[in-house]
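Next input, structure requested:
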Amino acid sequence: MIRKSNKIGLACLARWTGGRPRLLGREDDEFVVQTAITWPTVLGKPFTRWSIRKLADHLNGNITRPVLICRETSRCLLAHRGISFQRTKTRKETGMRQAQAARHIICHTSSPVG
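Below you'll find the model as predicted:
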């Protein structure tokens, strides 16, 4: 690589085709995405939400159309498509804030109307 870059300059980077070839095609990608956005109960699974592990196990063991995919590849593919299985977290108010809010409501409702 160094000899080639010394010989032709930065043009050697455009010719580089390193890396492992993809094992999944576009049709497989679409099948993975469609499976991920489908409820597991529709596909006969006994749970209500997919996890990356459950999705990969389902795709690898699918009899009609097996897709050999690991968890990391499926996570990267779904993240690239904007799909995440993380639930949104909500914050609960502390007991002190709830008590203050309740006192505030009681004070305003029990004050004499002028």
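
all contacts plus neighbour counts: C-alpha atoms, from now on.
OK.

Grab the nearest non-local neighbour of the residue most central in space within the chain.
Here the mean C-alpha position of the chain is nearest to the C-alpha of residue 84 (Cα atoms, centre = their mean), at a distance of 2.2 Å. When the adjacent residues along the chain are set aside, residue 84 lies closest to residue 78, with 6.8 Å between them (Cα to Cα, 6 or more residues apart in numbering).

neighbours of the one you found, just the number please.
19 (other Cα atoms under 10 Å).

Now it: which helix or strand?
When secondary structure is defined using DSSP states H and E, the element that contains residue 78 is helix 71-80.

Looking at the chain, which helix is longest?
helix 95-110 (DSSP state H).

now the end-to-end length of stretch 8-26.
Between the opening and closing residues of stretch 8-26 lies a distance of 35 Å (Cα to Cα, to the nearest Å).

I'd like the structure of this one too, to check against the first:
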Amino acid sequence: MARQPEVFVRSLEPEEAQRLVKITRSTRDRVRLRRAGVVLASVQGRSASEIAVMFAASDGYVREVIHAFNESGFAALNPKWSGGRPATIGPAVREQICRIASCKPVELRLPFTTWSLTKLVEYLAGQRITVSTETVRQILRKAGISWQATKTAT
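Now for the predicted structure:
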């Protein structure tokens, strides 16, 4: 396999170099600290493979950080956190779950008077809606729907 050409950070202004050093000394974000360290090591003339060994990273990661810094500057040091896993249940299905949970089971010709989360999940499975008990609980809670019968003192 052919050797990758060496990649280095663009030449920095003195203020930029000072800012990088300050980030490595003061930041609490580990991702930002690691990326700033990679950039500083590159400024010092170290190769991508040397930097990878220093930071226990892959050559590819080091190259990505250097390229990103060359293109975007200091914005490349910030982690790009996503919002988590995308929702797999759409709004139409959520609405249907809420509608079913709002009905009394007797109205749906079921032999019980109140829903439990387990019974609701089983009924939904019969309607070809496959969801976990926890997902149903979260959907109902967000919609402000209680599946439990309210008890009153007499």
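
The residue nearest to residue 84 of the first structure pairs with which position in the second structure?
Residue 78 of the first structure is assigned residue 140 in the second structure as its aligned equivalent, the criterion being TM-score structural alignment.

Helix, strand or coil: sort out the equivalent of residue 53 of the first structure over in the second structure for me.
In the second structure, the position corresponding to residue 53 of the first structure is occupied by residue 118, as judged by TM-score structural alignment. Three-state secondary structure (criterion: DSSP: H, G, I helix; E, B strand; the rest coil) places residue 118 of the second structure in helix.

dump the residue contacts of the closest residue to residue 118 of the second structure other than its chain neighbours.
Excluding its sequence neighbours, the residue lying closest to residue 118 of the second structure (Cα to Cα, 6+ apart) is residue 133, at 6.4 Å. Residues touching residue 133 of the second structure, when contacts are defined by Cα atoms under 8 Å, 6 or more residues apart in numbering, comprise 117, 118, 121.

Helices along the second structure, start to end?
Under the criterion DSSP H, the second structure carries helices at the ranges 14-26, 30-43, 48-54, 59-72, 91-102, 117-126, 133-143.

what's the counterpart of residue 102 of the second structure in the first structure?
Counting by TM-score structural alignment, residue 102 of the second structure corresponds to residue 37 in the first structure.

Now do that match against residue 24 of the first structure, distance only.
Distance from residue 37 of the first structure to residue 24 of the first structure, by Cα to Cα: 19 Å.

Could you do residue 110 of the first structure as well?
Per Cα to Cα, residue 110 of the first structure is found 68 Å from residue 24 of the first structure.

Residue 74 of the first structure now?
Note on residue 74 of the first structure: its distance to residue 24 of the first structure, by Cα to Cα, is 11 Å.

of those two, who's got more company?
For residue 74 of the first structure and residue 24, the more surrounded residue by other Cα under 10 Å is residue 74, and the numbers stand at 20 against 12.
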